[in-house]
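Visitor: no sequence on hand, only this structure:
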C-alpha cells in the first residue's frame, strides 16, 4: 500500500446514507478533500423522512423532506469561521410555542430555493455555494417516497406473523423485528446526477447509519442499485458501532452485513470497515470472507464511549483503505 500521497491520484467518492451516520462519513471525507486524497466528493441522501420539521414541510408543500439533505450540507462545511457559522445557522432549530416551533432554518432555506428555482438539484447546489461546502449533496430520488417494512413480533397472538409498517419514523421506532423493507413507489424517479456520480466514482461508501431507513433504501432504488452494481467503483461498507433501538436490536456487526446481502445479493463489496470492538466477533470475519471482501479493523469510535464515529479517526481509516496512508487501519484481512 502506497504511503506517498504526492504520487497518488486523488479519488472520486460517492457516499450514501442519511442523518447522523452520513454526516459522520462526510465530515471524515471532507478532511480527505482538504488532504488531497479525495478530489471529488458527492453525498447521495435518503428522502423518505416523514417526521419533525421535514415531515411537516413535506406534507404542506409536497416537497422532498429537506432534513437529511441539510445535515449533509452542514457536515461538508469547512472548519473555518465561514463554514462553522453557516453550519450552525443551517442547523438552528426554532424554539418558542408558535407554529414555527421545531422548524430548522436550513430546511426552510432549502424549500424556499426549491420554490424559487423549481429544480431540487440546482437549489442544493446554490446552498452548497453559499456554505462553501467541500462536496456536492444530491437526493437519491426526485420525488418523496415512503419506506415500508414487514415486521415480526407485533402480533402478541402470533409472534411470527409479519405485520406491514409504513413510514420512516414508524419503521425506525418499531417494537418488532424488521424482516425486510421496500420503497413506495418501488421505482422512484432517480436523481440523474447521482447515477452519473456513481458511474464516475472510484469508491462508493455505504454506512454507517440507520441500517434499514438510511443505508439499505439506496439499494432499493432500481436505477441507483443498477449503477452501483454495474460500476467499476469499489464499495466500502462502514459498519455501525452498536445496535440501534427500533431498527437493529440485538444486531452484531455480522448481522448488519447479512441483512445488506439479503436486500442486495448482487452487491459486490470490496472492503468492510469495522471498529476495533468488532474484532472480537468471529462471525464477522467469516461473513466478510464469504462475500469475498476484505475486513479492515480500525479504531474509529469517539473516545467518550458513545456509539458515534470520530470523524478524524474515520478519515484516517478511509485514507488507509483508499491508499492514502497506512495509518489508521490496525489490520486488513
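Guide: That came in fine, so what should we check first? Quantities reported herein were computed from a predicted structural model and do not represent experimental measurements.

Visitor: CA only for contacts and neighbour counts going forward, please
Guide: Fine.

Visitor: any idea how far residue 21 is from residue 319?
Guide: 18 Å (Cα to Cα, to the nearest Å).

Visitor: take this one as well and set it beside the first:
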C-alpha cells in the first residue's frame, strides 16, 4: 500500500479515524475487528440535542455526544465493557432537567470538570469502558461550523451564511462551503501527534460538511493530515444526506474535499459497489485526488447502512492484514 509501510511484524499498524457521529461509530465498529492500534479524532462542533444544551449551560465545554459514541464503539465486548457501554448510551426520559441527556455525556462533562482536561477525561472514560483504542477531540475547545448556503432566497445566486452544525446539517439550501469559528483554533496536540505517527488515516463515512470536512479546516490538524506519510483513505457514504448533501453524486463528495483542501492527496477511495451508478466517473474524480477507486460490498443489503464486517474486510485489504480470515478471528460489536 502507499504511504508508510504496513509489513511490520513487531508493531501493529496505527490507524487514525477522523470523523464524528454515526459515520465514525461504524468505522470504529469495523476497526475493532482488526489487529490494529486505533485512535479516533472526533469533531467538536455539535450544537444540538444534549450536547447543545450542555454547551449552553457550561460555556467552553467540549460537546460530548460524538465523543461518547466513539467511546462506546470501542468498548470492550466483555460483560464489564458491555455494561458500561449500555450505561453510557442510556438516555434519561421524562420531563425533568435530565430528560434527553445520555449518561455518558454527563460523565464526560463531569470528568472534564474534575480533571480540568478533556483529553484526560476521555482517557479516564476509556479505561472505564475498557476501550480498545483512544478517543481524542480534534480541538480542546468547542467549535462552530459556519456555512455558505445557496438556494434560500428567490435569487438562486444569493448566498447566505448559516451558523451551527444542526442548522447546516438540516438546511433546505445547498451548502457551498464550510469554515470553523474560531478559524485559527489550536488542534488537540495528542490528535496531531497521532496523525503524524499513523500508518492509515481514514476520512468518512459521515456527514460530509459537518463531520468530515472540519478536520481539514483546522490549520494544525490539516497540516498534519497533508504532511502525513500514512495511507490516506476516504470512505464514501452510501447515499446523499438530506439537507447537507442532498442531490450530490459520489464524485461530488470528492470534488468538495478538493475544493476545501486543494493540496490534499488521497491514496484510495472506498465505496460500496451497489451505491455507485457511474463507476468510471467516480474513478476519474478519485484520480484527480491521486487516488485509486476500490468498489467493495460494504453495505448491509437492502439498507443505507454500512456493514461493519464488510467494511473491516475492506480495511484489512488496505492494511494487507489477511482480509476475511483476520476479520473472522476478531468479531467486534456491530453498531
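Guide: Right, received. Where do you want to start? Computed from a predicted model, the values in this text were never measured in an experiment.

Visitor: counterpart of residue 152 of structure 1 over in structure 2?
Guide: In structure 2, the residue equivalent to residue 152 of structure 1 is residue 150, according to TM-score structural alignment.

Visitor: ok, the closest residue to that match other than its chain neighbours - how many residues close by?
Guide: If the residues on either side of it in the chain are set aside, residue 150 of structure 2 comes closest to residue 159, at 4.5 Å by Cα to Cα, 6 or more residues apart in numbering. Residue 159 of structure 2 has 18 neighbouring residues, counting by other Cα atoms under 10 Å.

Visitor: same check, this time on residue 270 of structure 1
Guide: Residue 270 of structure 1: 19 neighbours (other Cα under 10 Å).

Visitor: ok, it touching residue 294?
Guide: Yes. The pair residue 270 of structure 1 and residue 294 passes the contact test of Cα atoms under 8 Å, sitting 6.4 Å apart.

Visitor: SS state for residue 70 of structure 2?
Guide: Three-state secondary structure (criterion: DSSP: H, G, I helix; E, B strand; the rest coil) places residue 70 of structure 2 in helix.

Visitor: so how far is residue 42 of structure 2 from it?
Guide: Counting by Cα to Cα, the gap from residue 70 of structure 2 to residue 42 of structure 2 is 8 Å.

Visitor: shared neighbours, those two?
Guide: Common contact partners of residue 70 of structure 2 and residue 42 (Cα atoms under 8 Å, 6 or more residues apart in numbering): 20, 135.

Visitor: equivalent range in structure 2 for stretch 261-271 of structure 1?
Guide: The alignment of stretch 261-271 of structure 1 onto structure 2 (TM-score structural alignment) spans residues 258-268.

Visitor: in that stretch, what counts as buried?
Guide: Taking 16 or more other Cα atoms under 10 Å as the basis for neighbour counts, the residues of stretch 258-268 of structure 2 that come out buried are 258, 260, 264, 265, 266, 267, 268.

Visitor: and those, which is closest to residue 66 of structure 2?
Guide: Proximity of the buried residues of stretch 258-268 of structure 2 to residue 66 of structure 2 (Cα to Cα) peaks at residue 260, which lies at 22.8 Å.

Visitor: what's the distance between the closest one and residue 213 of structure 2?
Guide: In this structure, residue 260 of structure 2 and residue 213 of structure 2 are 8 Å apart, going by Cα to Cα.

Visitor: and for residue 53 of structure 2?
Guide: The spacing between residue 53 of structure 2 and residue 213 of structure 2, counted by Cα to Cα, is 24 Å.

Visitor: compare these two (neighbour count), which wins?
Guide: The neighbour comparison of residue 53 of structure 2 against residue 213 (other Cα under 10 Å) goes to residue 213, with 26 against 15.

Visitor: excluding chain neighbours, what is closest to whatever residue of structure 2 lines up with residue 92 of structure 1?
Guide: With TM-score structural alignment as the matching criterion, the partner of residue 92 of structure 1 in structure 2 is residue 90. What sits nearest to residue 90 of structure 2 in space, not counting adjacent residues and going by Cα to Cα, 6+ apart, is residue 102, at 5.3 Å.
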